[in-house]
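> Quick one, what's the 3D model for this:
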Amino acid sequence: MNIKTILKWLFITPVVGLGILLLMVLPLLVLIKGTAMSYYAEMSYLLSLFIGGFAAFIVLLTYMIAIDRVAGRQIFFSIWVKLSVAALCVMSFVLYSMYVLNDENVKNRRIASQYTQTHPVLRLGLQSWSLFDRSLVITDIARSHSFYRRHRMRTYYRSLHFPQKHLDGKVYALDIRTKGRGKFRNWITQVVFRMMGFGTLRHTGTADHLHIELRLRKSDKQKIAFATRKIRNRNRANRKKRQNLLAEKRRVRQQLLRKLRTVKSQNERRLSEIEREKQNQGLEKSIVQKPVSQDSGMRNSATQKLDQQGENSSGVASIKTEGMRNTNSMTKSQTSNQSQSDSSKKITSNNVTSKADSKKEESELENDDADDAQ
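Sure thing, here's the model as predicted:
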């Protein structure tokens, strides 16, 4: 063999190998790239999956027709067999990538249960690459606010790891392990996902990992902005309602307190008045009861004495009459003395007033004489 033939085969064999590999991978690339491009063209993910699957179906159909032409005979029999085989291959792979995930490619079962929450386009690309990279491990898919608190990290509210409730409730991002895989393999993985149309980022949040995300479209960004604006307005309205309710509660509470204070003061006044009335009534009763009790005691003692002195009743009666006469005479003399003293007081007061009047007249006359002299 010549050197030229050896060099030719050395050049042809890798090219042929790359061509065969490209032919094998081309249906997957067409499926994923067509789905991603149609999705970024503002189509729904179901329609984008249909378009990508239809493109892969056409590629497989052309492969089978080319194989029949090269072989010179119909290996796949009729055209209907070719159509059915191509359709089954595409549909089976799409369904497999949507609902099946190997345990080797997941960190734990919790993340495996979150696999169906990821976006279908992202699932399709992940399963396509997992056919060639068996050491691929998903470390994180869906997150919550407790995740950031548990790891003592600041919550990033725009993270695509959160379920996008304003769009379709799906998770638009996942993390792949980079530890123990080698730099070249991690670089190839990042390049492949970029070629598929996904966004990639190598960073260290909780640990070193490769972040892969399905980028948001313009319509999705507008929906999220509109939803956030709506939520802010609703929160403001709710805040105003709460403030108004609190102000009204305070006003009602103040009114109730004022009413309670007035009622309390009125009750205190009434109680004080009732206590005063009770005290006055008690004093009156005590004042009335004391002389009555004294009179009754004196009467009882007098009756006892009279009973004991029954024999000398006539003498006692005469003594009583004499005593009554003496008391009457004494009262008459006292009244006469009082009248005399009153008359003497009146006379002295009249004398004093007459003297004062005479003094005033004399002083007035003296003043008049002084005025005439001047």
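> contacts and neighbour counts: CA atoms only from here.
Noted.
> helix, strand or coil for S135?
Under DSSP: H, G, I helix; E, B strand; the rest coil, S135 falls in the coil class.
> Against L22, how distant is the closest residue to it other than its chain neighbours?
Closest residue to S135 apart from its sequence neighbours, by CA to CA, 6 or more residues apart in numbering: N105 at 7.0 Å. The spacing between N105 and L22, counted by CA to CA, to the nearest Å, is 25 Å.
> Equivalent analysis for Q289, please.
129 Å.
> Now the element after the longest helix seen in the chain, going C-ward?
Counting by DSSP state H, the longest helix found in the chain is helix 218-308. Of the helices and strands lying after helix 218-308 in sequence (DSSP states H and E), the nearest is helix 313-373.
> Give me the helices and strands touching that following helix, please.
Taking 3 or more CA pairs under 8 Å, 6 or more residues apart in numbering; DSSP states H and E as contact, there are no helices or strands that helix 313-373 lies on.
> returning to that earlier point: give the contact list for the residue nearest to S135.
Residues in contact with N105 (CA atoms under 8 Å, 6 or more residues apart in numbering) are S130, R134, S135, L136, V137, I138.
> what's the answer for Q254, then?
Counting by CA under 8 Å, 6+ apart, Q254 touches no other residue.
> quick one on the thing from earlier: quick one, the longest helix of the chain and helix 313-373 angle?
120 degrees (axes from the mean of the first three to the mean of the last three CA atoms, to 10 degrees).
> Also this sequence, please, to line up against the first:
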Amino acid sequence: MDNLSQKDVDWLLDLHKKDRHRRRSQKGHPELRKLFIWSLVIFFGIIGLMILPFYLLVRTSIFLNLEYGYGGWISLGGGIVVSVLLLLTYLLFLFQKIKNRKKRFQFSLGGAGAMVFGFCLFSLFYLSSVNAKSDEIRNVYRSMHPILRVAISIVTLADSDLVITDIERVLSDYGAMGLPVNPHSLHYRQDETGYVHAIDLRTRGRTEIRNLLLQASLEMMGFQTLRHVGTADHLHVELMVR
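Here you go, the predicted structure:
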């Protein structure tokens, strides 16, 4: 040490300080990472809890319709029951400080039922002009299968610019569009249900990420989708006929 110059001593002290600072920083990083990870978990958890009632509403309805052969309205009713029960659980948890259990249950059940039934009634009978290519689309909106109507209304909550470009067709429409006639199209009113089981959604003028997310979300709900590209770029969505 006697042979070290003051310059060497200063350099060693500075190196020691930097090393201590580096070790302190390393100790803090895992805590920051944990906080960041937990923040993401909580954020996506909340989003998931918000989406789950809507997802179960449609997924349960399609399951009952295709797997058990229940009619569209009965199947939708089953989906509504499942969605109401889930929301009831949420509300009972949120209002657990209310000591009167009977009032808490009545209030929560009434709130959950009002939210789900209100949304479904709105979805079944109303389509905004923003989400329809033309007035003709709005006029035939109620020809769509009820489960499909509710599902599209749910999607518009996340994608307000969604546009339905086609719903109901007849044989002559294919000739007018210069397309070969498709005798098995689900755009026709189906004899089994009396409803149209297919719609087309606009994909042009939208980012590919939005189109992929739209397609993935509908497939997760249980619908069949097919992307048509080219001059008539659109997403074909259909509810299979059992």
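> re earlier: report the buried members of the contacts of N105 of structure 1.
Listed as buried from those are S130, L136, V137, I138; burial here means 16 or more other CA atoms under 10 Å.
> What does the second one correspond to in structure 2?
Counting by TM-score structural alignment, L136 of structure 1 corresponds to L162 in structure 2.
> Now do its match against G111 of structure 2, distance only.
L162 of structure 2 is 29 Å from G111 of structure 2, by CA to CA.
> Kindly report the same for F44 of structure 2.
For F44 of structure 2, the distance to G111 of structure 2 - CA to CA - is 24 Å.
> between the two, which one's more packed in?
Set F44 of structure 2 next to G111 and count neighbours by other CA atoms under 10 Å: G111 wins out with 15 against 12.
> Assign the more buried one to helix, strand or coil.
G111 of structure 2 ends up helix, using three-state DSSP.
> Compute the distance between it and F105 of structure 2, please.
10 Å.
> now L86 of structure 2
13 Å.
> N65 of structure 2 too?
For N65 of structure 2, the distance to F105 of structure 2 - CA to CA - is 30 Å.
> cool, K97 of structure 2 as well?
12 Å.
> so stretch 96-113 of structure 1 matches what in structure 2?
Under TM-score structural alignment, the match for stretch 96-113 of structure 1 is residues 122-139.
> Is M153 of structure 1 part of a helix or strand, or is it coil?
With three-state DSSP as the criterion, M153 of structure 1 reads coil.
> What lines up with it in structure 2?
By TM-score structural alignment, M153 of structure 1 lines up with L179.
> So what's the residue count around that match?
Neighbours of L179 of structure 2 using other CA under 10 Å come to 9.
> now P53 of structure 2
Counted with other CA under 10 Å, P53 of structure 2 comes out at 20.
> any idea how far the closest residue to it other than its chain neighbours is from F117 of structure 2?
Residue nearest to P53 of structure 2 in three dimensions, not counting chain neighbours: S83, with 5.0 Å by CA to CA, 6+ apart. From S83 of structure 2 over to F117 of structure 2 the distance is 10 Å, taken as CA to CA.
> These two: which is more packed in?
Taking neighbours as other CA under 10 Å, S83 of structure 2 and F117 compare with S83 leading, 25 against 16.
> my guess is the more buried one meets V58, correct?
No. Look at S83 of structure 2 against V58 with CA atoms under 8 Å: they stay out of range, at 9.1 Å.
> and the gap between the equivalent of E208 of structure 2 over in structure 1 and T189 of structure 1?
By TM-score structural alignment, E208 of structure 2 lines up with K183 in structure 1. Separation of K183 of structure 1 from T189 of structure 1 (CA to CA) stands at 10 Å.
> Equivalent analysis for E275 of structure 1, please.
Applying CA to CA to E275 of structure 1 and T189 of structure 1 gives a distance of 96 Å.
> So for these two, which residue has more residues nearby?
T189 (19 against 12).
> is it true that that one lies in a helix?
Yes. Membership of T189 of structure 1 in a helix is supported by three-state DSSP.
> Are there helices or strands packed against the helix or strand containing R23 of structure 2, and which ones?
In this assignment (DSSP H and E), R23 of structure 2 forms part of helix 6-67. Applying 3+ CA pairs under 8 Å, 6+ apart, we find helix 6-67 of structure 2 packed against helix 72-94, helix 146-158, helix 208-221.
> Go again with 10 Å.
Applying 3 or more CA pairs under 10 Å, 6 or more residues apart in numbering; DSSP states H and E, one finds that helix 6-67 of structure 2 makes contact with helix 72-94, helix 101-125, helix 146-158, helix 208-221.
> Is G199 of structure 1 in contact with D175, as I believe?
No. With contacts counted by CA atoms under 10 Å, G199 of structure 1 stays clear of D175, the gap being 11.7 Å.
> Touching both of those two, which residues are there?
H211, I212, E213 (CA atoms under 10 Å, 6 or more residues apart in numbering).
> tell me which of these is nearest to F50 of structure 1?
E213 (21.2 Å; CA to CA).
> what about the closest one, how many residues close to it?
22.
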